[in-house]
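turn this into a model:
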Amino acid sequence: TVTNKAVVTLQPNWTEVYRGETITLRCEIKDGGDTEWEYEWRTTSSEKPSDQNEHSITSVTGSHSGDYRCKGRKKHTQHSSTDWSDPIKLTVSDKPLPVLTVSSSWLSAGASVTLHCSIEDLSAGWKFYWYKTVPEPSGNFYYRAKQLPGSSSWTEQDSYIVHGQTHTARYMCRAGRGDPEYSTYDSEPKFVWSAGQFVSFCLFLNDDKQTVSSRKVN
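Coordinates of the predicted model:
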């Protein structure tokens, strides 16, 4: 056994990994210098990494959850290898659903509202996208999402201020991270009512029934 230390790293180094994300497991030999190495992996998951120092998974699933270890062996030398690395534990969670909250659901005309998008995993790397849903021109009570104005309509902060709202609006958010970018589900929408309007809104009960209501916002 050689004295060099094998270490497994995960890139990106998220504290949580979600179904559909792209990750790379890497076996690094500390103080390996210019030595040429062959690699061997051991895992408790159903994944079987190759004999390379890197192993990429383009769309992780629950079957990839487990412990991963590796070791290195000097090329052309049958019995000169490192010890097995300490395990790195990969846990794959379901795709997250962010939760949108608003500072107020009832505004006076021209007031501002703060949107807050929360996600259970607060590790670094998330950026947040902000949407306003507006009625389709057909008038059939269907809505389409329109990105709110801003720098590419995303922020690194989990809050967004809508200044001077004058019309009742329905907002949504989602989060994304990584390259290629991985996106969460869209949040459930939130209505923010603006004073002085007579507005109609639609509640979808199932695929073929809907209830339409109207109210005056004072």
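
please make it C-alpha for all contacts and neighbour counts, starting now.
Fine.

OK, contacts around residue 10?
Counting by CA atoms under 8 Å, 6 or more residues apart in numbering, residue 10 makes contact with 23, 24, 25, 26.

what's the distance between the first one and residue 114?
Just to be clear, that refers to residue 23. 34 Å (CA to CA, to the nearest Å).

looking at the two, which is more packed in?
residue 23 (21 against 13; other CA atoms under 10 Å).

right, and the more buried one touches residue 57 too?
Yes. Assessed by CA atoms under 8 Å, residue 23 is found in contact with residue 57 at 5.5 Å.

which one of the contacts of residue 10 is nearest to residue 215?
residue 23 (49.5 Å; CA to CA).

any idea how far residue 68 is from residue 114?
Taking CA to CA as the measure, residue 114 and residue 68 are separated by 43 Å.

go on, residue 106?
If you go by CA to CA, the gap between residue 106 and residue 68 works out to 52 Å.

likewise for residue 115?
Using CA to CA, residue 115 is found at 40 Å from residue 68.

for the helix or strand containing residue 132, name the packing helices and strands.
Using DSSP states H and E, residue 132 sits in strand 127-135. On a contact count with 3 or more CA pairs under 8 Å, 6 or more residues apart in numbering; DSSP states H and E, strand 127-135 meets strand 143-147, strand 154-155, strand 169-177.

okay, these in a markdown table with mean neighbour count and distance to residue 213 next?
What follows is those, written out as a markdown table (neighbours: other CA atoms under 10 Å; distance: least, CA to CA, whole Å):
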| stretch | mean neighbour count | distance to residue 213 |
| --- | --- | --- |
| strand 143-147 | 14 | 16 |
| strand 154-155 | 18 | 33 |
| strand 169-177 | 22 | 15 |
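
need those strands in CSV (columns: distance to residue 18).
Formatted as CSV, those follow (distance: least, CA to CA, whole Å):
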stretch, distance to residue 18
strand 143-147, 25
strand 154-155, 21
strand 169-177, 11
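
here's the other one to compare against:
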Amino acid sequence: MTTGAAGPSRSAPRVLIADDQALVRTGLRLILTTRGIEVVGEAADGGEAVSAARRLKPDVVLMDIRMPHMDGLEAARRVLEQDRDRDCRVIMLTTFDLDRYVYEALSLGASGFLLKDVTPQHLAAAVRLVDTGDALLAPSITRRLVERFAGGAARAPAVHRDLTALTPREREVLTLMGRGLSNAELARELGLSEATVKTHVAHVFAKLALRDRAQAVVLAYETGLVAPGGSDG
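As a prediction, the model looks like this:
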């Protein structure tokens, strides 16, 4: 799964682990360090995670959704807000597949989610993937997640962007991304080269201050460009 042109790769992502269970943190640290990924710190709750992220400046934060004192959603929001210039990536950790809170995390700018029973190989690959600037979720999976929870989200939409900045072509590209199309599928649909599509995608991200394709899918739903069930607005 790709989301377009990635930024410069880093051979050893610096990771912060935030989880209220010490055994989980220890296990994640062991998995990552044995695969050449540096763990720069740990946090036992959301407040600690925000402070540690500010101090340690990790490339990727593994953030448990359910933690005491400050949950992972609020912690992710604060980490991403305080790190706009460095572009830190947040991966949410959850026990349950398609946890409704993951939708809110994606709308806040998280780069994806992992189940806690993920294989060691998948965990390491996921960290390296988001460190390049990619989104962890395939667009089609993100779309199913958004369709499941967008209509009944407890909080107000977290992504607010002015779509008037987009050209008609860029608006069309965002709509198709919201429907779950990859860059290759966008190219076929629009009769363009993949290089041209990547340029349009990059312009959409820049104009709307989006971190990755997962957040673009959320935005397409929350602005009404795409409606649950597949009809476009």
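
quick one: TM-score?
With the length set by TM-score structural alignment, normalised by the length of structure 1, the two chains reach a TM-score of 0.23; 88 aligned residues with a CA RMSD of 5.9 Å.

among the helices and strands packed on strand 127-135 of structure 1, which is nearest residue 42 of structure 1?
Of these, nearest to residue 42 of structure 1 by CA to CA is strand 169-177, at 28.8 Å.

ok, then the element right after that closest one?
Past strand 169-177 of structure 1, the next helix or strand by DSSP H and E is strand 182-183.

what helices or strands is that next one leaning on?
strand 169-177.

so the strand it packs on versus strand 143-147, what angle?
Interaxial angle of strand 169-177 of structure 1 relative to strand 143-147 (axes from the mean of the first three to the mean of the last three CA atoms, to 10 degrees): 60 degrees.

quick one: list the elements packing against strand 169-177 of structure 1.
Strand 169-177 of structure 1 packs on strand 99-102, strand 127-135, strand 182-183, strand 190-194, going by 3+ CA pairs under 8 Å, 6+ apart.

TSV for those strands, including mean neighbour count and distance to residue 92 of structure 1?
Below are those laid out as TSV (neighbours: other CA under 10 Å; distance: least, CA to CA, whole Å):
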stretch	mean neighbour count	distance to residue 92 of structure 1
strand 99-102	20	20
strand 127-135	20	20
strand 182-183	18	14
strand 190-194	20	29
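
of those, which is nearest residue 88 of structure 1?
strand 182-183 (22.2 Å).

so which residues of structure 2 form strands?
14-18, 38-43, 60-64, 89-94, 112-115 (DSSP state E).

so which of those comes closest to residue 130 of structure 2?
Using CA to CA, the strands of structure 2 put strand 89-94 closest to residue 130 of structure 2, at 6.5 Å.

quick check: angle from the closest one to strand 14-18?
Using the same axes, to 10 degrees: strand 89-94 of structure 2 against strand 14-18 is 30 degrees.

just to revisit the earlier point, go through the helices and strands packed on strand 127-135 of structure 1 and name the closest to residue 7 of structure 1.
Of these, nearest to residue 7 of structure 1 by CA to CA is strand 169-177, at 25.2 Å.

who's in contact with residue 26 of structure 1?
Residue 26 of structure 1 neighbours (CA under 8 Å, 6+ apart): 8, 9, 10, 11, 53, 54, 55.

can we see that at 7 Å?
Residues in contact with residue 26 of structure 1 (CA atoms under 7 Å, 6 or more residues apart in numbering) are 8, 9, 10, 53, 54, 55.

was I right about the second one contacting residue 24?
No. Using CA atoms under 7 Å as the test, residue 9 of structure 1 is too far from residue 24 to be in contact (8.3 Å).

what comes up buried for the lengthiest helix in structure 2?
Longest helix in structure 2, counting residues (DSSP state H): helix 194-208. Under the neighbour-count criterion of 16 or more other CA atoms under 10 Å, helix 194-208 of structure 2 has 194, 197, 198, 200, 201, 202, 204, 205, 207, 208 buried.

now residue 140 of structure 2: how far from residue 31 of structure 2?
For residue 140 of structure 2 relative to residue 31 of structure 2 (CA to CA), the value is 28 Å.

cool, residue 184 of structure 2 as well?
Using CA to CA, residue 184 of structure 2 is found at 34 Å from residue 31 of structure 2.

now residue 171 of structure 2
41 Å.

would you agree residue 114 of structure 1 is in contact with residue 161?
Yes. Counting by CA under 7 Å, residue 114 of structure 1 does reach residue 161; the two are 4.4 Å apart.

which residue packs closest to residue 38 of structure 1, ignoring adjacent ones?
Counting by CA to CA, 6 or more residues apart in numbering, residue 73 is the residue found nearest to residue 38 of structure 1 once chain neighbours are left out, at 5.1 Å.

so where does the one you found fall, helix or strand?
Per DSSP H and E: strand 66-74 holds residue 73 of structure 1.
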